[in-house]
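Engineer: this is a predicted model, with the sequence first.
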Amino acid sequence: MTKTPKRPAAGLPDRDTLIAFLREAGEAEKADIARVFGLKGIERRQLREMLKTLEAEGVLGKRGRKGFAEAGALPAVGVADVVDRDADGELYVELVKGGEDAPRALLLPDREGKTPAPGMGDRLLVKFSRGTEGWEARLVKRLDAGTNRVLGVIRKSARETRVEPVDKRSKDVLLIPNAVAGDLRDGDLVLASIEKSDHRHGPKRGKILETIGREDDPRAASIIAIHAHGLPTGFSEQVEREAEDQALPTLKGREDLREVPFITIDPADARDHDDAVYAERDTDPKNPDGWIVWVAIADVAAYVRPNSALDREARDKGNSTYFPDRVEPMLPEVLSNGLCSLKQGENRACMAVRMIFDKDGKKTGHKFMRGLMRSHAKLSYEQAQSAIDGQQDDVTGPIMDAILYPLWNAYSTMLKGRQRRSPLAIESPERRIIMGPDGGIAAIEPRKSLEAHRLIEEMMIQANVCAAETLEKTRTPLIYRVHEAPSQEKIFNLADFLHTIGKPWNKGEPANTKRFNKLLDETRDGPHAEVVNEVVLRTQMQAVYSPDNVGHFGLHLDRYAHFTSPIRRYSDLIVHRGLIRGLNLGSDGLTDREIAELTAIAEQVTSTERRSMAAERDAMDRYIAAFLEDHVGATFGGRITGVTRFGLFVRLDETGADGLVPVSTLGSEYFTHDDRAHALVGERTGKRFTLGRRVEVKLMEATPVTGGLVLEMVSEPDPRDPNAPAPRYGIRGRGGDGPPKRGKGRPGGPKPRNGVKPSGGLKGVRKGKRK
């Protein structure tokens, strides 16, 4: 959206006039510029050359396909995506049609506090302005790709039938005409569309498109997440037929690896097994105390051929998506749990890599091959770990000397190389939801981190490195898994936070994994260990897929490609096809068409990966809210993991759930956000709630259908920082004893702010049960 500047003098403008025009207009397309200046014929061509020159010089930047703007400038109003979150949990947006020069902007809440806090990936309409420390974006309203559709729950009363959205950030409650509401039941999960209406005020009217389930179904959280994020489900009849019409693998074109005693080590509840490992001493006298490590991966490329129906649907899905109660697989079960699963005792087609490591853990060589293998044992992580710890069973006992001890000894050698490489050692505790036999939630418990996990992880990482190296050596285009170093802005934010806990961090020193690991080691046993770990994690960029290599910062690797999970990641299937082409291992390798589309494929699989991550996260939030619904009113210990203008985000110790303490409920004074101190600070007293602080909170609302948790602060704020500036008495602080009371003592109750009701409820969120 641009301003309309006054019409300038006709004729080809000079550089300064053109730049001034674009500065005033915000942005404009070449055709619009030509029309405003009255340019025709040769003058239009001269304008095009002038725009190209100014863009090449970095004076102008592109906006969309045809637009131009002054470099580094943003329009007064624009559509932006939420793309990043800093150490405090503050959000940053990028102009949707901005070029590389378009800066990110700090997101500010809407001035009236009527719009609920947005989240990562949301599309917003914002007003841009220059703040004292960079660009700021004031929220106007939240936009959605499917703004005419609402996923919600039916609420029936004697007077009306409504659809209440399951998205806790949505305000679109729809009324359903009584004439079509007869078959609907209270608690039905439905997909509805917003009907056009001549009425500008009052509730919107809706039309039911589909009934997809019940709110009280134990599986509702996954169903909602699947529909809310548009995950493709199921497979077409043609794909199912292609998957079933596959022959058992033979030795044709393959090396016989059936005597190599591979084993699979997976989660106890795994239904498919796409990788197997084996290790043995290297008998080459030139490599004393060295090891040979084998990694075999299901040869999915043998069954999913380029441009087949199987291939097209796999690419559309991009990856499998995992929920506590189900999996939405990338491939049909007849493949993912059948021919492409390395089942014990059954012949399976594989792509294997044989890696050689010296006594110091340095990889000195490797070789890929297509093979026919047979898994000799199926173990769970816990089973393998117990065996190494001295508790063997009937399965692990007979294979200790021949298979398990060599695997662990090889890993110990590989660990030397890993430690020398010093990949980022962030500890990210995960929670695991245990489903009961009735489909409900039996428990939520921390996911254990075992040495067996790390062994498989390191062997898979090395196999992925081998894949990238081989494809580069054979000059075969590939999709890398890339992870850029943290931006300077993120490093500055980290340094500001560390200053608040007395940890120095030189902003001018380049970021590397050893610096981060040193920081994590120094704080690991201290009171700030959890929050430092969290803030370092937020400092990192998101990993993506790309045909252009920039290395992998977190793993501290120069080249890296995903190779080890083609059953569940399309990116890995592309890498397999690249190896087949580059090493002349068959006719089903990467095609010329796929090479031409690698950029588009990389963008696609990055997008589907983020879609799945968002759906998995949302489902987890809803499952946890369902688990906590019967605990409303209880008090929990937790830690402040986010400090924003909207309030405090607190992570509960027992479940790892994140809940919001609305800023409007923090007490009798007005709290403002101090971004440098990473704190909410009382304007009158200077008392503060800071990032990382341990607190006690009361659970006020838990709403399973939205995944919303609303908390009330029980702990008192910390006293005023004696080194902080004196409190500023603004309008709210003048007269008498300071600002007007904003709690129970004020007639009419506290004023809602930031879309949060004074009771702690969010707009569009029903109250959970109270004991």
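Structural biologist: Yep, it's here.
Engineer: okay, CA-based contacts and neighbour counts for the rest of this
Structural biologist: OK.
Engineer: return the residues in contact with Gly89.
Structural biologist: Gly89 makes contacts with Thr641, Gly642, Val643, Thr644, as judged by Cα atoms under 8 Å, 6 or more residues apart in numbering.
Engineer: how much space separates it from Val643?
Structural biologist: 6 Å (Cα to Cα, to the nearest Å).
Engineer: now do Ser336
Structural biologist: Distance, Ser336 to Val643, using Cα to Cα: 43 Å.
Engineer: use this one as the comparison:
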Amino acid sequence: MPDLQAHPPIIQGVVPPRDVLLRFISENPDRASKREISKAFGLKGDTRVELKTLLRDLEADGMVEKKRKSLVRPGALPPMTVLDITSRDKDGELIGRPAEWPDDGSVAPAVLIRQSASGASKTKAPVGGLGDRVLAKIFPAKERGGPAYTARIVKVLDRRQNAALGVLRLNPDGSGRIMPIERRGEELVVEAEDRGAAADGDLVSAEVIRSGRFGLPRARVASVIGSVASEKAISMIAIHAHGIPYIFPDAVLKEAEDAGPATVAKREDWRSLPLVTIDPADAKDHDDAVHAEPDPSPDNPDGVIVTVAIADVSWYVRPRSALDREALKRGNSVYFPDRVVPMLPERISNDLCSLKEGVDRPALAVRMRFSKEGRKAGHTFHRIMMRSAAKLSYQQAQAAIDGSPDDKTGPILEAILKPLWHAYGLLSRGRERRQPLELNMPERKILLKPDGTVDRVLVPDRLDAHRLIEEMMIQANVAAAETLEQKRQPLIYRVHDTPSLAKQETLREFLATLDISLVKGGNLRSNHFNGILSKAEGKPYETMVNEMVLRSQSQAVYAPENIGHFGLNLMKYAHFTSPIRRYADLIVHRALVGSLGLGEGGITPDEEKDLEDIAAEISAFERRAMVAERETVDRLIAHHLAGRVNEEFEGRVSGVTKAGLFVVLPAYGADGFVPISTLGRDYFIFDEARQALVGEKTGLGYRLGDTVRVKLAEAIPLAGALRFEMESEGRKMPVATRSFHKSGRRAQRQPGIRPPRGRR
């Protein structure tokens, strides 16, 4: 007999009680929009208004959150999730966990993988195995006492490889052990005849050749990546650890080599238009060029025409080709301090599609008209043949505008550069009116020595030349989304959701401790955050407020459904301007080509049907790249500082948890951990509202943003981990009046190290 108390019946036409509504949202994540809920409960007229009020109350209470157009329980997995298959349960069923999970101390939920029965359907679902990364459809579990979710595999993204990465440590007899780079990895035994040319201290890829119930597995060295003292090895650790494809298959390279230059046939000839590229000085590919001129139309007095031309990658990379399959497998290019793992082979990215100076190149161009107030008056897209008039660096273009032109910028200063800066001035008016989120979080750049080790860490100057290109690219992206929507063409948007109610409340409590208020309700806009940032500007807590605002934000992703971009304060936004290094942009190019009838290489019906899966995959690959890049920087800095154990450094508290403090060294960009057990003999309380650890007896503590002196106690370069000991005495803190956790502990020296957090 069914448990009627646990599952009360649904009464059609009546707004359900809160518990029934919450259970429906939990169990039906794909039917949790207001429209679907109304349909499920048969609500019409006044009852729909009543439902809307109830849902608003549940949001205000933090019981549900908005995700795109649907409602979810806080912490719930989205209907399509990338999972890592990590283990089996007692019945031998595969268990997966989300590939990405917030680094807030919570445990990622377990997901039971349901493998399809053979012959059960016409189209057999993909089969996964231990170690695989998969894209899966998520369903709330019907049975209690087990994993919270079940899943059906939609696509296997990365297959497990029978290889391990580690550092070889030799014994006197020539045998050795491979020490894993992963914290949960297992040591491997290597006999002398199985180590090949590997030397002591080499980073190697090893193949497991025998594994029994007892003793360590035996392995054979498959390849030597390099010495662990080399930066090359450090970036390869991240590449291997995250399964980033870095070797192009022969079929892909052949397809790239066989490609020939595009011709001007069926293209508009814009080779006489003096478009210029403005990029970093060390850029090897150039996928965007810009031009500006006064608008001659009497309908737009004192307005400008801005042209953005983007490399026509869709001409060379056709759907279902070897190049296309490999590009989707990679999702994006990955940038390390010493190397780039490109999405496309160099023949395409650095040659045929790079907008080289003085060379004919195919491009998709958008010509945009702006008024003197910076409002867009219209735009058109064109498939063109162009010829870049000049290749400039940001510093070179800025120096020319600032009065120091060189031999290249001098001749084009009046005719090309000054009109660009004039147009940027008009676009800036529109940006100021739009009020995108303006965080002040400077990024650091690592400079390497010739031997691959760290030379120094610096913060590059933020120039108007950077802002000019950024704003023109944003406007081109907006134009692409607007055009495709107008043509009713399916596409992949770049979306950024509003901060969740839970994150809003955490930020609100924190700001209240600084006597700064944050508006309540569902009408939060980016300009509200800008008001907060302006109040903190110049104050001792400016950096702290910027970091907390950043942490409150949702993560931008790719999606076929549009919810707008909160951070940029734009309702229609798609990535169009970097098809050499982002697959999302290539999809948008194909959509434009197809919907505007611009020739070959348009989007196909199969691609349109797969947009949801493609968006989920490339969003996961983007996060993979971000984590790999961050971990490589952490390892580089840890390697750089490994010889300075017991030295003192000036740092800043960059994170506060129940377990201790994260401290960043601004001079190096290094992020290390101070365990709470090493802070002193007091009992430390985690004050979540103030983001502080406070001594219960003394009232002395440490808060997010505090400047402190720390001693480097331990460094593990391969793990990118640093452990600090606090040298500064805490400052007096007021008694906590809001929520706090007594999860501190008294001083007790503990061995080992806790790794730094990932990118936040």
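Structural biologist: Structure's in. What do you need? As the structure is a computational prediction, the values presented were derived from the model and not from experiment.
Engineer: which among the contacts of Gly89 of structure 1 gets closest to Arg326 of structure 1?
Structural biologist: Thr641 (29.6 Å; Cα to Cα).
Engineer: follow-up on the earlier one: between Ser336 and Val643 of structure 1, which is the more surrounded one?
Structural biologist: A direct count of neighbours by other Cα atoms under 10 Å for Ser336 of structure 1 and Val643 places Val643 higher, at 27 against 23.
Engineer: okay, and the aligned partner of Ile574 of structure 1 in structure 2 sits in which element?
Structural biologist: Matched by TM-score structural alignment, Ile574 of structure 1 corresponds to Ile587 in structure 2. Taking DSSP states H and E as the criterion, Ile587 of structure 2 maps to helix 583-595.
Engineer: mean shift between that helix and structure 1?
Structural biologist: Compared with structure 1 after the fit, helix 583-595 of structure 2 shows a mean deviation of 0.5 Å (mean Cα distance after the TM-score superposition for structure 1).
Engineer: quick one: classify the most centrally placed residue in structure 2 as helix, strand or coil.
Structural biologist: When structure 2 is reduced to its mean C-alpha position, the closest residue under Cα atoms, centre = their mean turns out to be Arg623, at 4.0 Å. The local conformation at Arg623 of structure 2, judged by DSSP: H, G, I helix; E, B strand; the rest coil, is helix.
Engineer: map it onto structure 1.
Structural biologist: Looks like Arg623 of structure 2 aligns to Arg610 there (TM-score structural alignment).
Engineer: pull the contacting residues for its match.
Structural biologist: Going by Cα under 8 Å, 6+ apart, Arg610 of structure 1 touches no other residue.
Engineer: also Arg635 of structure 2?
Structural biologist: Ile234, Pro717, Leu718, Ala719, Gly720, Ala721.
Engineer: please identify the residue in structure 1 that aligns with it.
Structural biologist: So Arg635 of structure 2 corresponds to Arg622, using TM-score structural alignment.
Engineer: so which strand or helix has its match?
Structural biologist: With DSSP H and E as criterion, Arg622 of structure 1 is part of helix 598-628.
Engineer: tilt between that helix and helix 570-582?
Structural biologist: Inter-element angle recorded for helix 598-628 of structure 1 and helix 570-582: 150 degrees (by axes from the mean of the first three to the mean of the last three Cα atoms, to 10 degrees).
Engineer: average offset between helix 598-628 of structure 1 and structure 2?
Structural biologist: So helix 598-628 of structure 1 averages 1.2 Å relative to structure 2 (mean Cα distance after the TM-score superposition for structure 1).
Engineer: how far away from the center of its chain is that helix?
Structural biologist: Taking Cα atoms, centre = their mean, to the nearest Å, the mean C-alpha location of helix 598-628 of structure 1 is offset from the chain mean by 7 Å.
Engineer: repeat for stretch 567-574 of structure 1
Structural biologist: 18 Å.
Engineer: where exactly do the strands run in the stretch 351-500 of structure 1?
Structural biologist: According to DSSP state E, counting those that start in this stretch, the stretch 351-500 of structure 1 carries its strands in the segments 363-374, 377-380, 431-435, 441-446, 480-482.
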